[in-house]
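A.B. asks: Following is a predicted model, sequence given first.
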Amino acid sequence: MPDRRRVLQTLAGLFLSAFGLGSYAYAWEPAHQGVTRYRLKPADWPEGKSLRLAAISDLHVGGPHVPVSRVREIVDLTNLLRPDLILLLGDFIASRPKRPDDPPEAAWAAELTRLQAPHGRFAILGNHDWWHDDRAQRDYRGPTEVRLALEAVGIPVLENDALRLETKAGPLWVAGLGDQLAFLRPRRGQRRGIHDLAGTLAKIDDDAPVILMAHEPDIFARVPARVSLTLSGHTHGGQVRILGWSPIVPSHYGNRYAYGHVVERGRNLIVSGGVGTSKLPIRLGVPPEIVLVELG
């Protein structure tokens, strides 16, 4: 039978290990930005052509790890990557209730307007960008405060819309889906989301490649092969990820669309782990990231 000293030493070791791991998950990993790189060639991508996409998701500005100064750092790092196109995948707002000391939308939007890419910067909204807006929730319609802030600094917000761009890789469609969880308490007969996948894709009228931005990745189960690449956020990779598995994922599909590059029936999805945190202010095994995609 173990003596009392050995038991106490074991308990102390377990406590210190748990304390150290918790400190790492709260103070270290969420504050250390990385770049996650992917290289892929969709089936319909033109031969010999390349394009570099940068994607930023789930900033959650005003949360415990993302003051406006952190947004400035992320913008600077993204510009150093020299992307051809920058896509912002939603959830600009902190996940907690509003507070009087929250940074104004204009402050972080002004930082995002410094993003530089020859083929432009485009955004979609996430669920928290809708949930934070009392007027939008009450009236069951936009535009949200976040959308107005982005458009005020010249960043187009695509909600069930598609734009055709002329890029160095040839013509390209950038499409943005309305949020799938826009309303916290939908009225009877009211949909929870404003997403319209069929209506968005109906605006594409030629065979140029299509990049689809969809904040929540669950829609990917319905995305047709016509779409070259779907980019999503929302899950934060589960925020805790152990050996490629996340115990909690805000998705109907669990770990299927939790994080990273997913290939199904020849279709490509990349789910960003995002930057900020939601609900619990921790990250473990899924550090904050800017996603860089080399197409071609």
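C.D. replies: Great, that's in hand. Source: prediction; values computed, not measured. Residues are numbered from 1 along each chain as shown.
A.B. asks: Going by C-alpha atoms from here, please, whenever you check contacts or count neighbours.
C.D. replies: Fine.
A.B. asks: could you pull out the strands for this protein?
C.D. replies: With DSSP state E as the definition, the chain shows strands at residue ranges 34-40, 51-56, 85-88, 121-123, 161-167, 170-176, 210-213, 229-232, 260-264, 267-271, 289-295.
A.B. asks: name the helices or strands packed onto the fourth one?
C.D. replies: What that stands for is strand 121-123. Packing contacts for strand 121-123, counted by 3 or more C-alpha pairs under 8 Å, 6 or more residues apart in numbering; DSSP states H and E, involve strand 85-88.
A.B. asks: okay, pairing it with this:
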Amino acid sequence: MLTRRGVLKAFGGLVAAGLSSSAYAVGVEPLLRLRTTTYRISPPGWPEGQKLRIVALADIHACEPWMSARRIGDICRHANDLRGDIVVLLGDYLSSMRAVWGKVPPAAWAAALSTLQAPLGVHAVLGNHDWWDDHDAQAIGGGETFSHRALRDAGIAVYSNSAARIETTTGAFWLAGLEDQIALRPGRQWNRYGYVGLDDLPGTLARVTDEAPVILLAHEPDIFPQVPARVSLTLSGHTHGGQVRLFGYSPMVPSAFGNRFAYGHVVEDGRHLCVSGGLGCSIAPVRFGSPPEIMVVELG
């Protein structure tokens, strides 16, 4: 028989469970957990026997206390221990969250990222927050941001609708990087009605001048339906896996495609996409079921 005391105990248990879950989502998973997720892929167009180990970091969102320069440095040391052939950074180094104690200056987070090491170098694209938080770049409607400059000053190659041919001991490949797809916020006279992207997929791929395979870096995964089969692999971030992920589903995903490209290894029409769950937080310092991660992709 259900008594008043039993109802109160059950209610108290639910409240305690809710408080515990909230504390975990704010104080434990975003700050204290870090996982490595590895995908082993042999996509069409990637030569058999051409080995490549990619270590990918996405969505750092530097800020105090959630992603301090010290914590970024710790993540970079862990990334170095994974011994990738190449390291790629998938954008969003800045944070727009209001629930912060303070900002991390670009020089500080870039200095932490400068400790990343790989035989084939460290390569980066920018994300939407790197554009949104640069008021001068927004006012001009393009050009480059202080994140472009901070990364270059740290010795990191930055791709803005550009591509580079990279030679390895087992064969060459092209690394192509798109500029952000929602870089400019609405509000300016020339940009009243919606976000404007600065990405140029056809122009970027036109820089590929031979038959070597192509890896594409694109901060937002929403470009993927337009990516041709010529590209062996697309790497993206942006979604954070939804930040809250239950049983493989995220209630809120910053993508026009919802959960279709929210997280993980996606194969469509023989084309391959890997979406990182990212490292930092956006909007709110909450992660539940989607801990910060470093993504590793092994090709060949």
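C.D. replies: Received, thanks. Because the structure is predicted, anything quoted here is derived from the model rather than measured.
A.B. asks: what's the TM-score here?
C.D. replies: TM-score for the superposed pair, counting by TM-score structural alignment, normalised by the length of the first structure: 0.96. Supporting figures: 296 aligned residues with a C-alpha RMSD of 1.6 Å.
A.B. asks: Pick the most buried one from the strands of the first structure.
C.D. replies: Counting by mean count of other C-alpha atoms under 10 Å, strand 229-232 has the highest mean neighbour count of the strands of the first structure, with a mean of 26.
A.B. asks: what span of the second structure lines up against that strand?
C.D. replies: Per TM-score structural alignment, the counterpart of strand 229-232 of the first structure in the second structure is residues 233-236.
A.B. asks: cool, and stretch 164-180 of the first structure?
C.D. replies: Going by TM-score structural alignment, stretch 164-180 of the first structure sits over residues 165-181 in the second structure.
A.B. asks: now what about the matching stretch, what contacts it?
C.D. replies: 49-51, 120, 124-128, 159-164, 196-201, 204-205, 208, 212-220, 223 (C-alpha atoms under 8 Å, 6 or more residues apart in numbering).
A.B. asks: That stretch spans what distance, first to last residue?
C.D. replies: Start-to-end span of stretch 165-181 of the second structure (C-alpha to C-alpha, to the nearest Å) is 23 Å.
A.B. asks: Format the strands of the first structure as TSV; extra columns: distance to residue 107 of the first structure.
C.D. replies: Converted to TSV, the strands of the first structure look like this (distance: least, C-alpha to C-alpha, whole Å):
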stretch	distance to residue 107 of the first structure
strand 34-40	23
strand 51-56	17
strand 85-88	16
strand 121-123	17
strand 161-167	26
strand 170-176	24
strand 210-213	24
strand 229-232	25
strand 260-264	30
strand 267-271	27
strand 289-295	20
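A.B. asks: In stretch 92-106 of the first structure, which residues are buried?
C.D. replies: 92-95, 105-106 (16 or more other C-alpha atoms under 10 Å).
A.B. asks: Between all of the residues you listed, which two are at the greatest distance?
C.D. replies: The most widely separated members of these, counting by C-alpha to C-alpha, are 95 and 106 (18.0 Å).
A.B. asks: The match of strand 229-232 of the first structure vs the first structure, average distance?
C.D. replies: Superposing on the first structure and averaging over aligned pairs (mean C-alpha distance after the TM-score superposition for the first structure), stretch 233-236 of the second structure comes out at 0.3 Å.
A.B. asks: For that stretch, what is the distance to the chain centroid?
C.D. replies: 10 Å (C-alpha atoms, centre = their mean, to the nearest Å).
A.B. asks: what's in contact with stretch 109-116 of the second structure?
C.D. replies: Residues contacting stretch 109-116 of the second structure (C-alpha under 8 Å, 6+ apart): 62, 68-70, 72-73, 76-77, 79-80, 87, 93, 122, 150-151, 154-156.
A.B. asks: how about 7 Å then?
C.D. replies: 62, 69, 72-73, 76, 80, 122, 150-151, 154-155 (C-alpha atoms under 7 Å, 6 or more residues apart in numbering).
A.B. asks: Now which residue in the second structure aligns to residue 259 of the first structure?
C.D. replies: Using TM-score structural alignment, residue 259 of the first structure sits opposite residue 263 in the second structure.
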